[in-house]
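Asks: Next input, structure requested:
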Amino acid sequence: MSSSLHIERLDPATCPEYDAFVQSCEAGTIYASRAFAQFLAATAGGTPDCLIARKADSIVGVLPFCTGTVPDRGLVLNSLPWFGSHGGCVLQDPSDDAARHALLEAWHERALAPDVLSATMVLTASEEAFRARYVAHTGARLGDTRIGQVTTMPATEEDQPGALLAHLSQKTRNLVRKSLKQGFVEELRSDDEAWCFLYQTHRENMSALGGRSKPWPHFEALRRCFGPSGLRLSLARCEGTPAAALLLLLWRDTVEYITPVVRQEYRSRQALSFLIYRAMLETSAQGYRNWNWGGTWQTQTSLLHFKAGWGAESRPYSYLVSGSWSDHAPDPNEVDRALQALPYYYCYPSHWLKQSC
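Replies: Below you'll find the predicted structure:
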């Protein structure tokens, strides 16, 4: 390891130099950005933090994470918390093993502290190729996996609609064509009424699925931290009535699929397909190349198939878990206590608890 390489810590939410570095990295993601650190500080609980690898005066790598507190018990580290986030190393040069090694050793040292209950790192798809090195340098265990899915959108062409439709499966093309005949009108909105419709319909949709919805303060924080230039909120109206909405985050050349919602009575008329198609058409014409659908459980076959219909390719990624709970199975009640204190953190793999019972 180069003697000029050293590790320091800083708050990514308050450091412009950090954000400029992440923006410059080919493998940088919105989840490593300063805006997302500010968002996590407002919503996930705990404190944003970051390990920085420097050579001389230049940043060559970063490892963002958050530290959450379980009262009277200890700490939980996540790189990173919240729905579908990724963490791990972001390197100026992905082949820089010295910087990756130094960052992972510093993470390992932090995870070994006696007050750390659990430390989870969610790898990006690009760092998944180096998973064996993560395990070797941190002693972490594979706690979970997800399947990330990304659509590479066509470059701007004279016939952009035709190029985009050709990128989709036959079934999805048919659904899009159906949606275009329903009389929907797309509106790009940023007002309170649009955000309220998004939130209320999201709650209804998640309740119908038996899932957990994002709280209203999280939508407020997204709106505040990313601003009009960093997000895209669209509504589909039918004869003046809101039918569906789609919230996307925009970062460099990537569109992040954050919250899609649709009123039940417009589902069969493909109101959401209409909004996705319109958003893909506009963002690809603006130069965005990647549409990140986020992670999906391997058991969610219908959702995997839906995303694949939009031209998405699978990019698996891992959750690597260390900390004292990784070595000694905790009491399930202690894990429940941690989840109650830190509901947006990954605290412990549920299947490990089942194995220890």
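
Asks: only C-alpha atoms for contact and neighbour calcs from this point on.
Replies: Will do.

Asks: Neighbours of residue 61, how many?
Replies: By the criterion of other C-alpha atoms under 10 Å, residue 61 has 27 neighbours.

Asks: To compare against the first, here's the next sequence to fold:
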Amino acid sequence: MNVEITNEINLEKYNKLLSNSYEATFYHSTKHILFLQKILKIPMNFFVASEKDKLLGLLPFFSKKSPLGIVVNSLPFFGSYGGFIADQFETQKAILNALNEYNKQNDVLSSVIIVSPFSNFTSIYEKFYKFSFKEERRIQCIDLHEKSQEMLWNEFEQRVRRAIRKGQKNNISISKITPEGDSIEKFYQMHKMDMESKGGRSKPKSFFENLNKIFETDTDYNLFCAKYDGREIAYLLTFYFNSYVEYYMPAYDSTLKHLQGTSVLLWESIKHALEKNFKFYNFGGTWKNQEELYRFKRGWAAKDMPYFYYIYGDIERAKKNGLEQIKKDFENFYVFSYDLIK
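Replies: Have a look, this model is predicted:
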């Protein structure tokens, strides 16, 4: 078996590997990797394990270099999951050993693997990746296996059912739209205002501008829009891959929150997932201090699933250079928890 780093890969072989992997979510997909490459303006890379002409497994990653050192993420950009795609123990071990060697031989400030919450191989990372820190996170996810709309409806908390009914009584209309021209600008502006009101960081405009250039609507994603009296009041972007739906980006007009357009929007999105026979509706990560958001997701019958950040790196060098310099040099990359650098 040979493991090498490359930025060129046979996409047909990669897609076949992904299609046979239970834990391969949207974040591992070729289109998402290409999307990251376009908006980050950094070439994608892979640790590729092969034998003769056969692709055995790989680990996608991006790296960024500054005078502070090199930061490696599998994967970067707002907590995208990464890690290896390989089902054989020896392949998994060989890929992680190759990353360990890369970390040792290069001027690496931080090297981070964000392991999918759907991975069955956490113990492999624990044993063979030489990490310095480990951080636990959680997602909230609806299990759609063998669920009908009626069954799922009955699992929702009463407050969620009430909210959906209220939105329906307010004659909220839902449609799927193509993100281009005026519609993508409205979505971007609503997202930006929404994040600013919460003190969060909005996604760059290039994210919105490239959506329709990389992904195919109805196949890879949908952008749902809620309207009240002809006016756009909320959006929801969902991505699809294998068995998974990613509740990726909601945005809404906070002044019209009481109309419950977001509740109707989300319910229509979930019904679409059921119709298309997806198995998981992933609400994504929720911080422990986001109590209101946690309760919101829990109300939709979403269950907690842990996942982990495995971080190799030189924390003292990061502290010496300071948090603001880290943020400036490694935008859209995870280096260390900010609490450790302060």
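
Asks: how close does the spatially most central residue of the second structure get to residue 105 of the second structure?
Replies: By C-alpha atoms, centre = their mean, the second structure has its centre lying nearest to residue 80, at 3.8 Å. Plainly put, residue 80 of the second structure is 26 Å away from residue 105 of the second structure if you go by C-alpha to C-alpha, to the nearest Å.

Asks: Equivalent analysis for residue 99 of the second structure, please.
Replies: In terms of C-alpha to C-alpha, residue 99 of the second structure sits 10 Å off from residue 105 of the second structure.

Asks: which one is the counterpart of residue 216 of the first structure in the second structure nearest to, not counting chain neighbours?
Replies: Aligned by TM-score structural alignment, residue 216 of the first structure pairs with residue 205 of the second structure. In space, residue 205 of the second structure comes closest to residue 188 once its chain neighbours are excluded; the distance is 7.0 Å by C-alpha to C-alpha, 6 or more residues apart in numbering.

Asks: helix/strand/coil for that neighbour?
Replies: Here residue 188 of the second structure is recorded as helix under DSSP: H, G, I helix; E, B strand; the rest coil.

Asks: Tell me which residue of the first structure lines up with it.
Replies: Checking TM-score structural alignment: residue 188 of the second structure goes with residue 199.

Asks: Cross-check the contact I'm expecting between its match and residue 219.
Replies: Yes: the pair residue 199 of the first structure / residue 219 is scored as a contact, 7.5 Å apart, by C-alpha atoms under 8 Å.

Asks: would you list every one of the strands in the stretch 101-250 of the second structure?
Replies: Using DSSP state E, counting those that start in this stretch, the strands of the stretch 101-250 of the second structure run over 108-114, 133-143, 173-177, 221-228, 231-241, 244-252.

Asks: Does the second one pack against any helices or strands, and if so which?
Replies: So the one you mean is strand 133-143 of the second structure. Secondary-structure packing of strand 133-143 of the second structure (3 or more C-alpha pairs under 8 Å, 6 or more residues apart in numbering; DSSP states H and E): strand 280-285, strand 303-313.

Asks: so what's residue 219 of the second structure closest to, chain neighbours aside?
Replies: Leaving aside its sequence neighbours, residue 219 of the second structure sits nearest to residue 240 (C-alpha to C-alpha, 6+ apart; 7.1 Å).

Asks: on that earlier part again, so the residue nearest to the centre of the second structure sits against residue 26, correct?
Replies: No: using C-alpha under 8 Å as the test, residue 80 of the second structure is too far from residue 26 to be in contact (9.2 Å).

Asks: Just give me the neighbour total for residue 356 of the first structure.
Replies: Per other C-alpha under 10 Å, the neighbour tally for residue 356 of the first structure reads 11.
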